[in-house]
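A.B. asks: What follows is a predicted structure for the sequence shown.
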Amino acid sequence: MNNPTPPVILTLAPHDPTGCSGVSADIQTAVSLGCHPAAVVTALAARDTRELKDSLSVDTALVIEQARALLEDMPVAAIKVGELAEVEHCEAIHSILKDYPRIPVVLDLSAQRAGIHRPGIMQAMRALLLPLTRLLCANTHDLQQLAPEGDTLDAKANLLMETGCQAIQVSRCRHSRQACINRLYSRTEPAREFEWGSGCPKPETLLGANATLSSACAAYLAHGSSVQQAVQQAQQFAWQAYANAQRVGMGKLVPNRLFWTLDQDTPKRFRH
């Protein structure tokens, strides 16, 4: 067969039985953006669209075995790291990423608020994973936890980039009356802002919102975009997915990552 092969994204995240977040969100986003998703499950969750009820961490040895098997078989073009429940997971993923330094890594720090974690997980991520990260996705609360010694948002971002992290996308860093401002910090370019106008639900009212945005960044990196290009394109994709969110259960809305399949015209109010 001579059919073109889509770029492969390797995602490490929990299994969400609702199909709304975790590896399900990553898979849907990757497929929507023309990538092939390969998934490593880091935890098994018991939840509905309203709340997480319980979570069981996958044994670290099995996480390693899953990731190694995929990386040795497929030409992975980008890696997205989502929620990790164990410090041992960070240690294992660190050792794996060290063996594949050319593959861009997207680390979704926002995912760490979605589950049940062991003490020390944030410190382990800063020490072990940030130095190997091409793009960190977080919000202001996440940065406060990861870099409490910084007295401003700019200072926190600069401290984290000093670890080796190349860029940081901060969601909801500034609000105006009708818009939410996201910001991109880079080691090589001035900070850049993206304005989300009114017309779509706030990310905190959605299940799988952060996974949608970070996975979209990974997808565009897998297609060969620069970090700046990938973030801009991912912002546009996520805005459309949020604006066309659907209610599949009795809890939170879910981003429609296949919004482009709708017959109706989709709203366009994203600005950069």
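C.D. replies: In hand now; what should we look at? What you are looking at is a predicted structure, and each value in this text was computed from that prediction instead of being measured.

A.B. asks: C-alpha from now on. contacts and neighbour counts both.
C.D. replies: Will do.

A.B. asks: Please enumerate the strands of the stretch 51-200 of the chain.
C.D. replies: 52-57, 76-81, 105-108, 135-139, 167-175, 180-186, 192-196 (DSSP state E, counting those that start in this stretch).

A.B. asks: deepest of the ones you listed, which one?
C.D. replies: Of all the strands of the stretch 51-200 of the chain, strand 105-108 carries the top mean neighbour count, a mean of 27, counting by mean count of other Cα atoms under 10 Å.

A.B. asks: now that strand, how far from the chain's geometric center?
C.D. replies: Here strand 105-108 is found 6 Å from its chain centre; the criterion is Cα atoms, centre = their mean, to the nearest Å.

A.B. asks: next one: stretch 193-205
C.D. replies: Per Cα atoms, centre = their mean, the centroid offset for stretch 193-205 relative to its chain is 17 Å.

A.B. asks: And here is the other one:
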Amino acid sequence: MSQQAPPRVLTVAGSDSGGGAGIQADLKTMLALGVHGMSVITAVTAQNSLGVQGYWELPAEAVRAQFTSVVDDIGVQAVKTGMLASIELVETVAELLAGVAAPVVVDPVGVSKHGDALLAAEAVATLREQLLPRATLATPNLHEVAQLTGITVLEEGEMRPAADALLELGPRWVLVKGGHLSGDAADLLAGRDGEEYWYRSPRYDNRHTHGTGCTLASAVAAELAKGQEMPQAVAAAKAYVTGAIRGGFALGGGIGPVDHGWLTRG
């Protein structure tokens, strides 16, 4: 007996061979939150708990073919972008997103949790000028805020001006993630029409946080695909990623991943 398909979410990102971030984290998050995850792989990384040993971009035509294959036949209720690596891939994805009516969550991935570059320096301007205007929501961490705007955020009071600078680049909403500041983990959602929402959670003493940014962006995309409005989608995603951080576990000799399956175990 045929069942109704769940909401469909497409992730456009790199593959993490260690399974903690990238495409792997995105699909685990989508499954946990009850949507059907689909993928466009932009790059393959050799990656483990100690860092990124190398990455190889896919040709733009391979990215384009994956995207159109899914969107033209299956359709999407939301799209999430992550690691895009190069100018050519950023341009390609921005062009493809121009034809999509569904909400787009852009995680402007610049470096890995270990500090390894995942976006060519010369591609930052392209991401700023061509991809961010396509975004329904952009989800930069503080390093990415500085990379995109030149603004260094050192305290919570500086997050709103940074959000305003990002909004001027074109996204409808911006979620500035304050996870690298001291105190509680505070994130600011700001909208183009002056909206402002703060989300706070306890800071857990757990170093195993690999995949946090990918997980949060994918969780927001999943909630948007289910029909949530942006403030509620971010609140639900924040709750999910907070639980995942709390349950983060050791793998290998370095930084382990967050626990994407924590909801199934409580």
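C.D. replies: Ah, there it is. Source: prediction; values computed, not measured.

A.B. asks: Turn the strands of the stretch 51-200 of the first structure into a markdown table, including distance to residue 150 of the first structure.
C.D. replies: Shown next, in a markdown table, are the strands of the stretch 51-200 of the first structure (distance: least, Cα to Cα, whole Å):
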| stretch | distance to residue 150 of the first structure |
| --- | --- |
| strand 52-57 | 31 |
| strand 76-81 | 24 |
| strand 105-108 | 20 |
| strand 135-139 | 15 |
| strand 167-175 | 15 |
| strand 180-186 | 15 |
| strand 192-196 | 20 |
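
A.B. asks: Of these, which is nearest residue 118 of the first structure?
C.D. replies: strand 52-57 (10.1 Å; Cα to Cα).

A.B. asks: What range does the closest one cover in the second structure?
C.D. replies: Taken onto the second structure by TM-score structural alignment, strand 52-57 of the first structure occupies residues 52-57 there.

A.B. asks: got the contact list for that stretch?
C.D. replies: 42, 43, 44, 45, 46, 47, 85, 86, 112, 114, 116 (Cα atoms under 8 Å, 6 or more residues apart in numbering).

A.B. asks: Identify, from those, the entry nearest to residue 76 of the second structure.
C.D. replies: Using Cα to Cα, the contacts of stretch 52-57 of the second structure come closest to residue 76 of the second structure at residue 42, 18.1 Å.

A.B. asks: Surely that closest one forms part of a strand?
C.D. replies: Yes: applying DSSP: H, G, I helix; E, B strand; the rest coil, one finds residue 42 of the second structure inside a strand.

A.B. asks: Show the contacting residues for the aligned partner of it in the first structure.
C.D. replies: Here residue 42 of the second structure is matched to residue 42 in the first structure, going by TM-score structural alignment. Neighbouring residues of residue 42 of the first structure by Cα under 8 Å, 6+ apart: 12, 13, 14, 15, 57, 58, 63, 83, 84, 85.

A.B. asks: which bit of the first structure covers stretch 81-99 of the second structure?
C.D. replies: Using TM-score structural alignment, stretch 81-99 of the second structure corresponds to residues 81-99 of the first structure.

A.B. asks: who's in contact with that stretch?
C.D. replies: By Cα under 8 Å, 6+ apart, stretch 81-99 of the first structure touches 11-14, 22, 42-43, 57, 60, 63-64, 67-68, 105-109, 111-112, 114-118, 120-121, 124-125, 128-129, 132, 211.
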